[in-house]
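Asks: With the sequence up front, the predicted model follows.
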Amino acid sequence: MSTENPWKVLNSEKIYDNNWISLTEHQVLNPSGGEGIYGEVHFKNIAIGILPLDADLNTWLVGQYRFPIKEYSWEIVEGGGVLNADPIESAKRELAEETGLTAKRYTEIQRMHLSNSVSDELAIIYLAQDLQLGESSPEETEELIVRKLPFEEAYLMVMNGVITDSISVAAILKTKILLQQGKI
């Protein structure tokens, strides 16, 4: 079995474009040779996730209403990073904006594709430690509730299905494993 691309693109047309995403419709021959279409969402930013963790194993979650799913969501700190910029700088900005926290130490703990069946969106997740509290300054599009809680409570929120955001689930589960392994 080959790992080479079995899809053949016959034609492509960008059908939507804004500051954050573009949507391209491809006319294709699929791996079995059948004709079809494939819609591809291109993200113009990297998704950045930051899990702050203090010396007492407390973390901070951000609650906000998420328009696409029409639900309130509890999440780790998240935002977008410009594609050609250092993602750690985006992580520092997002952490300070949403929580007022700054960290002396950032550790990349995960890279992941968020929906690789329809998009190219890449997420980079950081663990932020050695924290100092300052004042938050959310963007005008954000109406946030910031909550400090024991990390174990955030882990239980994932296990009980309260936290459903993929970046948050991945970050919290990965951190739980790293803690169990004594790597944090």
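Replies: That came through fine.

Asks: Going by C-alpha atoms from here, please, whenever you check contacts or count neighbours.
Replies: Noted.

Asks: Residue 105 touches residue 129, doesn't it?
Replies: Yes: at 5.2 Å, residue 105 counts as touching residue 129 under the criterion of Cα atoms under 8 Å.

Asks: ok, those two, which is more surrounded?
Replies: Counted by other Cα atoms under 10 Å, residue 105 and residue 129 do not tie: residue 129 has more neighbours, with 20 against 11.

Asks: and the more buried one, that one's in a helix?
Replies: No: with DSSP: H, G, I helix; E, B strand; the rest coil as the criterion, residue 129 is assigned strand and is not in a helix.

Asks: Let me know the distance separating it from residue 88.
Replies: 13 Å (Cα to Cα, to the nearest Å).

Asks: anything in contact with each of those two?
Replies: Taking Cα atoms under 8 Å, 6 or more residues apart in numbering as the criterion, residue 129 and residue 88 both touch residue 106.

Asks: Grab the longest helix from the protein for me.
Replies: helix 166-180 (DSSP state H).

Asks: Name the surrounding residues that touch that one.
Replies: By Cα under 8 Å, 6+ apart, helix 166-180 touches 49, 51, 75-76, 109-110, 114, 123, 125-127, 154-155, 158, 163, 184.

Asks: take a look at this one as well, against the first:
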Amino acid sequence: MNIEAKKNAKLDEVTVSTKPVFEGKVISLQIDTVQLPDGSTASREIIKHPGAVAVLAVHAGKIVMVDQFRQAMGRCELEIPAGKLEKGEDPLEAAKRELQEETGYVCKNIRLLHSFYTSPGFADEIIHLYVADELESGAAAPDEDEFLELYELTLPEAEAAIGSGRISDAKTIMAVYALKLKQVTGTYGL
């Protein structure tokens, strides 16, 4: 079975109107009225996001992570380095920038692992997940409102952090399991 992104006339919804509700620094919210395949209409609440990058950075066999307070969760979260795309920014360059800003590391080798939508039921945010190695240390330069602590975890430590809930965001979980797949099979599987 060939699965690819495509339109399906039996399932497609057609946007009839869009009502902007909120315009923020990072996201915006709109309510779309759509025509359903059976001809009826429905409302869809949509969060628009500029997209983001995340980096599975491996240094001396360990996963480079940052600890950061996340207001939406009300607690700190261990995560791989990540950040939003600036308007018109190339995701590869953004990944290198975020890695350096958050951790101080620069990489000699970086490649796209996969791009994925975070919550397609209500948001258009796409994250481009990169894998980086051959890291060289340097000076971190986080954003002025960003307070981070750097950690380097072995794969078993990262898996234990997932098990305890210390790591609970999808991009970091995906990155940890991609590295595990690489260690078991020799490939990231994508």
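Replies: In hand now; what should we look at? Here the structure is a predicted model, which means the values were calculated and not measured.

Asks: Please state their TM-score.
Replies: Here the TM-score for the pair of chains, by TM-score structural alignment, normalised by the length of the first structure, is 0.89; 181 aligned residues with a Cα RMSD of 1.8 Å.

Asks: in which helix or strand would I find the spatially most central residue of the second structure?
Replies: The centre of the second structure sits closest to residue 127, judged by Cα atoms, centre = their mean, with a distance of 3.9 Å. Assigned by DSSP states H and E, residue 127 of the second structure belongs to strand 126-136.

Asks: ok, average deviation of the following helix or strand past that strand from the first structure?
Replies: Using DSSP H and E, the helix or strand that follows strand 126-136 of the second structure towards the C-terminus is strand 149-153. Taken over the aligned residues, the distance from strand 149-153 of the second structure to the first structure averages 1.4 Å (mean Cα distance after the TM-score superposition for the first structure).

Asks: buried stuff in strand 149-153 of the second structure?
Replies: By 16 or more other Cα atoms under 10 Å, the buried positions in strand 149-153 of the second structure come out as 150, 152-153.

Asks: Please, which helix or strand holds the most far-flung residue of the second structure relative to its centre?
Replies: In the second structure, the residue that sits farthest from the middle, by Cα atoms, centre = their mean, is residue 39; the gap is 35.4 Å. Here residue 39 of the second structure sits in a region with no helix or strand, counting by DSSP H and E.

Asks: Can you spell out the matching residue range in the second structure for the longest helix of the first structure?
Replies: Using TM-score structural alignment, helix 166-180 of the first structure lines up with residues 170-184 of the second structure.

Asks: so stretch 100-119 of the first structure corresponds to what in the second structure?
Replies: Going by TM-score structural alignment, stretch 100-119 of the first structure sits over residues 104-123 in the second structure.

Asks: can you pull the buried residues of that stretch?
Replies: Neighbour-count burial for stretch 104-123 of the second structure flags 104-107, 110, 112-113, 123 (criterion: 16+ other Cα under 10 Å).

Asks: Checking residue 34 of the second structure next. Helix, strand or coil?
Replies: On the basis of three-state DSSP, residue 34 of the second structure is classed as strand.

Asks: Give the aligned equivalent of it in the first structure.
Replies: Per TM-score structural alignment, residue 34 of the second structure is aligned with residue 28.

Asks: what about the nearest residue to its match once chain neighbours are set aside, distance to residue 120 of the first structure?
Replies: Counting by Cα to Cα, 6 or more residues apart in numbering, residue 28 of the first structure lies nearest to residue 9, which is 4.5 Å off, once chain neighbours are set aside. Using Cα to Cα, residue 9 of the first structure is found at 17 Å from residue 120 of the first structure.

Asks: Then residue 51 of the first structure?
Replies: According to Cα to Cα, residue 51 of the first structure and residue 120 of the first structure sit 23 Å apart.

Asks: Looking at those two, which one has more neighbours?
Replies: residue 51 (28 against 16).

Asks: Now do the contacts for that one.
Replies: So residue 51 of the first structure contacts 59-60, 76-77, 125-128, 171-172 (Cα under 8 Å, 6+ apart).

Asks: What segments of the first structure are strands?
Replies: Under the criterion DSSP state E, strands of the first structure are mapped to 8-17, 21-29, 35-43, 45-52, 58-66, 71-75, 77-82, 101-113, 122-133, 145-150.

Asks: Of those, which stretch is the most buried?
Replies: Each of the strands of the first structure was scored by mean neighbour count; the highest is strand 45-52, a mean of 25, by mean count of other Cα atoms under 10 Å.

Asks: Understood, closing this out.
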